[in-house]
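Asks: Any chance you can model this:
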Amino acid sequence: MEKKKRYSDYNTYLRQLYGQRVQKISIDAGLSCPNRDGLLSKKGCIYCNSKGSGSGMFVKGLSIKEQIKTGKIGMIKKYKAKKFLAYFQSYSNTYTTCEHMKLMFDEALSCEGMVGMAIGTRPDCIDAQKLDLIESYTKKYLVWLEYGLQSVHDATLKTINRGHTFKDFSSAVRLTRGRGINICAHVILGLPGEDKNMMLETAKILAGSGINGVKIHLLYVIKGTILDKMWKNNDYIPMEQEEYVDMVCDFLEVLPKEMIIQRITGDPHSDELRAPLWADRYRETFNYIQHTLENRDSFQGKRYRE
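Replies: The predicted structure follows:
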């Protein structure tokens, strides 16, 4: 007998939509970020390195089609996947003109087996015109717009040098809702200065925000970042594995059961990771969360609106 699902995971959601496994293929479209090109700052967020969470494929000269072709090889071999989502991951993928965005999206979606796309961006890099363009794809494709938020607390956003406020996020969500675009918020647990109550406050506010999904990440230290310097100077102490796992379970409990959980922990590149070293053991942490939910008889939505 299959174990009862303790939260609404992304893979199950996609299987229910398409009747088979659907795999994301990460794309580096070669865009920038206002927090790095000087519009807001040249430093970036304290945890972000020069790659902007990307693969560096664009710098290597690979087109979007070539990146998808390369990405498919591993997905087909490992998962026998036949359907795919184009994931515009690196930097801020609405930080350009509508004309350029359309070229990017059309190139990706023209590839065989593509059923939709996920667009990673910042809440201060969107407007009605860009949303009109993105909305135009929803008639034929599954579309997710992923807003990097990290925390609802403006003091924290200032500390991590996000360059936007929670109000910016709320405004972006209001503009996006009602267009057939699924909205996902990225949050990070263990940010400097945040305690358990502050992290739970983020969960509770997102629970009532009308968004469709959440990605939960651990704050880990990457080489060459501002956070790396803070960690070396003992100005930042990462979460312990047990502490993080308990926090994820608490976070899930206050989210509505229908909200799609796209991630429950981060997956750093081993050669870039400084700390905590347990962050490199993704499967171990993933299983730890599942076991903790079971042992606590806990599940997503257990304390929703409590």
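
Asks: only C-alpha atoms for contact and neighbour calcs from this point on.
Replies: Will do.

Asks: Buried by neighbour count: which residues of the longest helix seen in the chain qualify?
Replies: In the chain, ranked by residue count with DSSP state H as the criterion, the top helix is helix 64-79. By neighbour count with 16 or more other Cα atoms under 10 Å, helix 64-79 contains the buried residues 64, 65, 66, 67, 68, 71, 72, 75.

Asks: Which strands or helices does it pack on?
Replies: strand 22-27, helix 98-109 (3 or more Cα pairs under 8 Å, 6 or more residues apart in numbering; DSSP states H and E).

Asks: Which SSE is immediately downstream of that helix?
Replies: strand 83-88 (DSSP states H and E).

Asks: Any idea how far that next one is from the middle of the chain?
Replies: Here strand 83-88 is found 14 Å from its chain centre; the criterion is Cα atoms, centre = their mean, to the nearest Å.

Asks: Pull the residues that contact it.
Replies: Applying Cα atoms under 8 Å, 6 or more residues apart in numbering, the contact partners of strand 83-88 are 21-29, 68, 108-109, 113-120.

Asks: 6 Å instead?
Replies: 22-27, 113-120 (Cα atoms under 6 Å, 6 or more residues apart in numbering).

Asks: structure for this one too, so we can compare:
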Amino acid sequence: MNLPVLPPHFGAHRYFRYHDLLTQRYGGRVQKVSLNAGFTCPNRDGTLGRRGCTFCNNAGFTPAYLQRPLGLTEQLDEGIGRLRRRYPQTRHFFAYFQAYTNTYGELEQLKSQYELALSHPDIDGLVIGTRPDCLPESLLAYLSALAKDFPLEVEIGIESCDDAVLARVNRGHDFATSADAIRRVAAHGLPVTGHLLFGLPGESRADQLQAAALLSALPLASLKLHQLQLIRGTALASQWRRNSAAVPLFSPADYIELVIDFLERLSPDIAIQRIGSEVPARLRLAPAEAMPLSVLQQNVAARMLERETWQGRLYRVA
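Replies: As a prediction, the model looks like this:
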């Protein structure tokens, strides 16, 4: 068997791992400290709607300490303490504005929150999670200036590249809005991470694989992949209770194959931050059992080796 010559930035892996990229760039392990800065979302405050996205319950993907009424500095202290105990080799901490839409507000309000986080003695950079329709040019100009002194990334919730799917889950924007936002953020010299959620109702396997080509054509620095899991208290969970056939969920084996099929078609220059999601068991309605992320990563790596494949093997420049 002729062994493939993989891109050197893959290291010992078969896909481009974001963790390795950060370690090389900053000379040691980097951890993100999740924050809830009290922002809301235009899909919840009545600007676009009040129901929110049908899959969304922030408690399902933010740490437990964010469910308590802590100020921003207290959240940072708590999060850093937890991460230090779990990953004592960590060299750098980035403040991760994660909950809801963290660019949705008056510019001065946003600046005060970002700068408060950066004033913490243990924080070296920022990661700001948001929607693609909440990125005005005035904010991007400010972030671009801030990024001259601190590492700064913008994380955009794309979720799907199919407009019908986005409408079905009450997302409130189309894929063109995501593509435009990614281009505009990157034009300001800011690294962009995309967030993709596989398995939303109405999305076909062909749609999921086509997303790899669509996203490869955009100036994305990195990508997070998540599989649909139903979180208690969401509209999608209620829909599944009424008719589970309308909201099919991945088996672990099928999701592993999808991730690999997707990675094969994705540009090898897009770093992969995550290949799956974890939801606390107390909040997860379905599936009943979920593969731990570390096991998923091991199984994807083993299966890629079995298939003799790698990220970008089927990628073609458009």
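
Asks: Let me see the ranges of the strands in structure 2.
Replies: Along structure 2, counting by DSSP state E, strands occupy 29-35, 90-97, 123-130, 152-159, 192-198, 222-227, 230-231, 271-274, 284-286.

Asks: Could you single out the most deeply buried of those?
Replies: strand 230-231 (a mean of 26; mean count of other Cα atoms under 10 Å).

Asks: corresponding residues in structure 1 for that one?
Replies: Per TM-score structural alignment, the counterpart of strand 230-231 of structure 2 in structure 1 is residues 221-222.

Asks: And that stretch against structure 2, how far off on average?
Replies: Aligned to structure 2 and superposed, stretch 221-222 of structure 1 gives a mean residue distance of 0.4 Å (mean Cα distance after the TM-score superposition for structure 1).

Asks: what's the burial count for the aligned residue in structure 2 for residue 20 of structure 1?
Replies: Using TM-score structural alignment as the criterion, residue 20 of structure 1 maps onto residue 28 of structure 2. Applying other Cα atoms under 10 Å, we find 15 other residues in the vicinity of residue 28 of structure 2.

Asks: nearest residue to residue 28 of structure 2 other than its sequence neighbours?
Replies: residue 91 (5.4 Å; Cα to Cα, 6 or more residues apart in numbering).

Asks: circling back to that earlier point, any chance of the buried residues of helix 64-79 of structure 1 in a markdown table with distance to residue 16 of structure 1 as columns?
Replies: Output for the buried residues of helix 64-79 of structure 1, formatted as a markdown table (distance: Cα to Cα, whole Å):
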| residue | distance to residue 16 of structure 1 |
| --- | --- |
| 64 | 28 |
| 65 | 27 |
| 66 | 29 |
| 67 | 27 |
| 68 | 24 |
| 71 | 23 |
| 72 | 21 |
| 75 | 19 |
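
Asks: And the helices in structure 1?
Replies: Using DSSP H, helices in structure 1 cover 10-18, 64-79, 98-109, 128-135, 154-159, 166-176, 196-207, 226-232, 241-253, 282-295.

Asks: Strand 114-121 and the third one, what's the angle between them?
Replies: Read it as helix 98-109 of structure 1. 140 degrees (axes from the mean of the first three to the mean of the last three Cα atoms, to 10 degrees).

Asks: likewise the second one?
Replies: Between the axes of helix 64-79 of structure 1 and strand 114-121, defined by the same axes, to 10 degrees, the angle is 110 degrees.

Asks: Which residues does helix 64-79 of structure 1 contact?
Replies: So helix 64-79 of structure 1 is contacted by 25, 81 (Cα under 6 Å, 6+ apart).

Asks: what about the aligned residue in structure 2 for residue 102 of structure 1, how many neighbours?
Replies: Aligned by TM-score structural alignment, residue 102 of structure 1 pairs with residue 111 of structure 2. When neighbours are counted by other Cα under 10 Å, residue 111 of structure 2 registers 17.

Asks: any idea how far residue 263 of structure 2 is from residue 111 of structure 2?
Replies: According to Cα to Cα, to the nearest Å, residue 111 of structure 2 and residue 263 of structure 2 sit 36 Å apart.

Asks: Can you tell me how far residue 259 of structure 2 is from residue 102 of structure 2?
Replies: For residue 259 of structure 2 relative to residue 102 of structure 2 (Cα to Cα), the value is 28 Å.

Asks: Compare these two (neighbour count), which wins?
Replies: residue 102 (28 against 21).
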